[in-house]
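S.K.: No sequence on hand, only this structure:
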């Protein structure tokens, strides 16, 4: 990937900008397609629509939303880097050679036995029930920190982090976004469990970010509430 020239409109300083690379769930590294020669805009305030951009994976064709590229100039200006719309990226990919392979849907290696839940009486019980469920799905080395860290990550496993919301309010959009960013930074899958369900915008955002959402009742039995969770339940770890 080559850098593109960027000139700060505030001070006139020239920069060589290289877009960040993120991991697609299929394993292919993807980067927002920076638009050479596009108009660079100073960021005066952040909004959800401006802070995210849809990026298409050229290998599997999946569309995901990733942080919009920005550059901090030494003069103090924060610059928003223009990117090519995902629709144009898709057209460009269609005009080129087809991908070398198309990932096939995964299936569970063998039928799993019935899940044996545990009754939830406390918030700690909810975390333990989620840990049992992840082990049942096939995740290895599922561990609980002795005390909840500031990141609010309740469970860690090989290739996965999970948060368990045992409060009486629906899990919020911010909870979904923070968990996803933690998973992105660690290059692992993020999964969310909730006792009270999810706010509508939280569910919609989780669908866009491919974050599996599960809801649990007091019997300790998680149930999938979105497509990523259905897929995880079907395929296992």
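M.R.: The structure has been received and is ready for your questions. If you're wondering where the values come from, they're calculated on a predicted model, not measured in any experiment.

S.K.: drop to CA atoms for contacts and neighbour counts, all remaining ones
M.R.: OK.

S.K.: what separates stretch 25-38 from the chain centre, distance-wise?
M.R.: Relative to its parent chain, stretch 25-38 has a centroid offset of 16 Å by CA atoms, centre = their mean, to the nearest Å.

S.K.: I misspoke; the intended subject was stretch 188-200.
M.R.: 12 Å.

S.K.: Would you mark the buried spots in that stretch?
M.R.: 188, 189, 190, 191, 192, 193, 194, 195, 196, 197, 198 (16 or more other CA atoms under 10 Å).

S.K.: cool, and stretch 148-158?
M.R.: By neighbour count with 16+ other CA under 10 Å, stretch 148-158 contains the buried residues 152, 153, 154, 155, 156, 157.

S.K.: ok, second structure coming up, stack it against the first:
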């Protein structure tokens, strides 16, 4: 695990920081590459661009958004640890596919029409989402034993999902939590909501490639971002 010396600009205390590694979907542990020798920056105000950094997996070359490395100093300061930037796709002369353009359907066999479940309760919403994941091609989809407190309402072979049945839009924190849970489980994450999504939650999901669906009361999920469109087009 990479470690770098970090000095707090507020109190002058020295630290040794090791960045945490998360599993890439290919299974390889991946961590943001730290920029050795660059001074840490004290966090005064947060913005969306400060929260995430682009990281390329050394094994499969996949690029994803990862949490910006930070350190909490005992003096109370939060320090942002600089990372080495990833070269752009253009600089590497590689073709790039915009994330918001749905891919052609490449499922091995055409799927039959989806049969929805009318939603009257929160349990109905979870049932409808589980049926939809199975329709997309995920196998062995069911409710995990840990229950809703874990933040995971459905789990299948290679997928976990959260189903938000509340009457207000899903928040940024819920989307971040599902994405991190999916990274930790080396699985795809899929989010379902009855009331839509806050603007920053949608921006986060777009940035990390997390599919978002809205459930109407007929129990039919509708994709609301590019990753969800692609999942519907390609299947699991």
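M.R.: Yep, that arrived. If you're wondering where the values come from, they're calculated on a predicted model, not measured in any experiment.

S.K.: Tell me how they score on TM after superposing.
M.R.: The TM-score (TM-score structural alignment, normalised by the length of the second structure) is 0.78; 226 aligned residues with a CA RMSD of 3.4 Å.

S.K.: thinking again about what came up before, farthest-separated two in the buried residues of stretch 188-200 of the first structure?
M.R.: 188 and 196 (25.2 Å; CA to CA).

S.K.: Check the secondary structure at the residue most central in space within the second structure for me.
M.R.: The second structure has residue 179 as the residue nearest its centroid, 3.0 Å off, counting by CA atoms, centre = their mean. Secondary structure assignment for residue 179 of the second structure (DSSP: H, G, I helix; E, B strand; the rest coil): helix.

S.K.: counterpart of it in the first structure?
M.R.: Here residue 179 of the second structure is matched to residue 180 in the first structure, going by TM-score structural alignment.

S.K.: Can you show me the strands along the second structure?
M.R.: Assigned by DSSP state E, the second structure shows strands spanning 3-7, 14-18, 22-23, 29-30, 41-42, 52-56, 63-67, 70-72, 78-80, 154-156, 159-164, 188-193, 212-215, 221-223.

S.K.: Quick one: the ones you listed as TSV, columns for distance to residue 87 of the second structure too.
M.R.: Shown next, in TSV, are the strands of the second structure (distance: least, CA to CA, whole Å):
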stretch	distance to residue 87 of the second structure
strand 3-7	22
strand 14-18	23
strand 22-23	21
strand 29-30	17
strand 41-42	22
strand 52-56	9
strand 63-67	11
strand 70-72	22
strand 78-80	21
strand 154-156	35
strand 159-164	30
strand 188-193	26
strand 212-215	28
strand 221-223	31
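
S.K.: Of these, give the one that comes closest to residue 116 of the second structure.
M.R.: Distance to residue 116 of the second structure, taken as CA to CA, is lowest for strand 221-223 among those, at 8.5 Å.

S.K.: The closest one vs the first structure, average distance?
M.R.: In the superposition with the first structure, the average deviation recorded for strand 221-223 of the second structure is 1.1 Å (mean CA distance after the TM-score superposition for the first structure).

S.K.: Excluding its own residues, what touches that strand? List them.
M.R.: Identification of contacts with strand 221-223 of the second structure by CA atoms under 8 Å, 6 or more residues apart in numbering yields 129, 132, 192, 211, 212, 213, 214, 215, 216, 229, 232.

S.K.: Which one (most neighbours) among those?
M.R.: residue 129 (30 neighbours; other CA atoms under 10 Å).

S.K.: for the strands of the second structure, which one sits closest to residue 86 of the second structure?
M.R.: strand 52-56 (6.5 Å).

S.K.: Which neighbouring elements make contact with the closest one?
M.R.: Judged by 3 or more CA pairs under 8 Å, 6 or more residues apart in numbering; DSSP states H and E, strand 52-56 of the second structure is in contact with strand 63-67.
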